[in-house]
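>>> Got a sequence here, can you model it:
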Amino acid sequence: MLGVFDSGFGGLTILRPIHARLPSLSTIYLGDNARAPYGTRTHEEIFAFAFEGVQELFRRGCPLVIFACNTASAQALRQIQQTELPHEFPDRRVLGVIRPTAEEIVSLSRTGHVGVMATPATVGSNAYLHELNHIRPNLVVTQVACLGLVELIEAGRERSEEADRLVATYCLQLIEREPLVDTVLLGCTHYPLVEPLFRKHLPTAISLVTQGTIVTDKLAEYLVRHPELASRLDQTGTRTYLTTKNNEPLSMRASRFFGSAVTVGHVVIS
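Presented below is the predicted three-dimensional model:
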């Protein structure tokens, strides 16, 4: 099975295109809703929580886990890949969403100015800044930390006036800081759940980029390059959903998001 880990609901925006592109691939989704949001946590907390999630998915038979969470990808992925996996799980792999996203968006900007809307922890890590400038050194990257937005989405208030005001404020910050931006990345997998608000408050000439299709395409390419790992992934199309919090909110959200009833199990990870 493929494991998909997120701090909460946001990873569903990665999981849906995976199901569409690779329908026979069995998946386990684990949302750490009990400890969401990760975006205001310390590096130590994010690493600990993310690695606990990885280990839970490994225990459930996943040889490959995707961090469908930019904050975990920014704050924990490299340490897990370089320090933990070689010693404890040498035959398992963990992939993130930042590098594959950066590889795609560097060529999208005509002006050479890109905006990144993300959590405080992702912005603070400068992971996107480093990845984008490594690929395209002259690219101007303007990052905006969208404090409080994930909390509203996790609370089911993405259509509230408060969410609208927050998105309006952060979009204005971006444009005031860098008027030449022509491409904006929603650098948190929760943010596509409020994509209409970003489209409402950003100039229509700006291209808005989300990660679901990008990450899915890169995953498909990765599996072609690594047939030895792909052969270990179950291809019976089973879907398992887990949460560390009350399972009803994730069940309702996932059912609405996928358009069919989704049963969610509860799990304690530590």
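>>> CA atoms for contacts and neighbours, from now on please.
OK.
>>> and Leu25, which of the three is it?
What DSSP: H, G, I helix; E, B strand; the rest coil gives for Leu25 is coil.
>>> could you measure Gly8 against Leu233, distance?
24 Å (C-alpha to C-alpha, to the nearest Å).
>>> Among those two, which residue is more densely surrounded?
Gly8 (27 against 21; other C-alpha atoms under 10 Å).
>>> Could you check how many residues crowd around Val194?
19.
>>> who's in contact with it?
By C-alpha atoms under 8 Å, 6 or more residues apart in numbering, the residues touching Val194 are Glu158, Arg159.
>>> Wait, a helix at it?
Yes: when three-state DSSP is applied, Val194 is found to be in a helix.
>>> gap between the helix or strand harbouring Ile66 and the chain center?
Counting by DSSP states H and E, the element that carries Ile66 is strand 64-67. From the chain centre to the centre of strand 64-67 is a distance of 11 Å (C-alpha atoms, centre = their mean, to the nearest Å).
>>> just stretch 241-253 next, same as before
18 Å.
>>> one more, for comparison:
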Amino acid sequence: MIGVFDSGFGGLTILSALLRELPEYDYIYLGDSARAPYGGHSKEMVLQYTREGVQNLFKRGAKIVILACNTASALALKELQKEFNSKDRNILGVVAPIAESVAAGGHERVAIIGTKGTTSSGAYDLEIKKNTEGCLIKNKACPLLVPLIEEGWSHKMETRRVLKSYLREIKNWHPDVLVPACTHYPILQKEMQRIMGRKVEVLDTGTIVAKSLKDYLARHDEYELTRGGKREFLCTDCPEHFKKWGSKFLEEKIDAVEQLI
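Got it, this is the predicted structure:
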């Protein structure tokens, strides 16, 4: 079984991409909806919350856990890999595969938008510079986007205005690629592309992560991953709300959500 952990609904965009690339596997998803978003929390709190989520997913039978949340990947991944990784289980993040894709694209001016936790961590800068030299990187925190999206306001004019305001500075910097470094942001992908224009590539981060995992599994057969196409959904608060809005992120109906106590 493959586990996917996120601070809320956003990681369902990653799960949606995984289901397209690797539909045969069993998946268990945990959204920490009671404590979302993670972007404004300290590194210590993000580490604690993510540790609890990973523990729950391993207890439920996951052999690989994907930290879909960019903030968790940036702030907690390396520490938790030291704590949990063994020969038959592993924790993977989203920062490295996305950064590798940026480097492979030969981009010269890279703009990154995300939560305060992600953009201030420097995690993307570090990973991108591991794989390429000479590119310029600009980070922009967009703290209002996740709360607006979680409230179901992704299609409201107010959200579009906030997004346009955030991207104005980025657009004036003239990047050739925009990295939406938050799992919630694919909901606004088309609007981002419209604002940035055709000359700027807005990365499809979910597909990048899914293809990276597919490649990883092809090279690692030591994990006993069940293949029955089953899906299980867990959250830490308001399961009915999670079911309603989570279905929009997943782009298919979620029939049942279990609340963890």
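>>> after superposition, how close is the strand holding Ile66 of structure 1 to structure 2?
In the superposition against structure 2, strand 64-67 of structure 1 averages 0.5 Å from its aligned positions (mean C-alpha distance after the TM-score superposition for structure 1).
>>> which residues are contacting that strand?
Here strand 64-67 of structure 1 has contacts from 1-6, 54, 57-58, 73, 77, 92-97, 229, using C-alpha under 8 Å, 6+ apart.
>>> Toward the C-terminus, what is the element adjacent to it?
helix 70-75.
>>> got the contact list for that following helix?
6, 38-39, 43, 46-47, 50, 67, 96-98, 119, 121-122, 125, 127, 187-189.
>>> filter those to the buried ones?
Buried subset of the contacts of helix 70-75 of structure 1 (neighbour count, 16 or more other C-alpha atoms under 10 Å): 6, 38-39, 43, 46-47, 50, 67, 96-98, 119, 121-122, 127, 187-189.
>>> Restricted to strands, list the residues you listed.
Cross-referencing these against strands under DSSP state E gives Asp6, Phe67.
>>> Could you tell me which residues make contact with His190 of structure 1?
Phe9, Gly10, Gly11, Thr13, Val150, Ile153.
>>> That one pairs with which position in structure 2?
Alignment note (TM-score structural alignment): His190 of structure 1 maps to His184 of structure 2.
>>> now swap in Ile214 of structure 1 and tell me
Looks like Ile214 of structure 1 aligns to Ile208 there (TM-score structural alignment).
>>> from what I can see its match touches Pro97, true?
Yes: contact criterion C-alpha atoms under 8 Å: Ile208 of structure 2 and Pro97 qualify, at 6.9 Å.
>>> Tell me the secondary structure at Asn162 of structure 2.
Actually, residue 162 of structure 2 is Val. It isn't Asn. Classification of Val162 of structure 2 using three-state DSSP returns helix.
>>> Without its sequence neighbours, what residue ends up closest to the equivalent of it over in structure 1?
By TM-score structural alignment, Val162 of structure 2 lines up with Leu166 in structure 1. Closest residue to Leu166 of structure 1 apart from its sequence neighbours, by C-alpha to C-alpha, 6 or more residues apart in numbering: Leu149 at 7.0 Å.
>>> same question, Thr213 of structure 1
That would be Pro17: by C-alpha to C-alpha, 6+ apart, it lies 6.0 Å from Thr213 of structure 1.
>>> Start from the N-terminal end of the stretch 51-200 of structure 1 and give the helices.
Assigned by DSSP state H, counting those that start in this stretch, the stretch 51-200 of structure 1 shows helices spanning 70-75, 77-79, 85-88, 98-105, 120-125, 127-135, 149-154, 161-177, 195-201.
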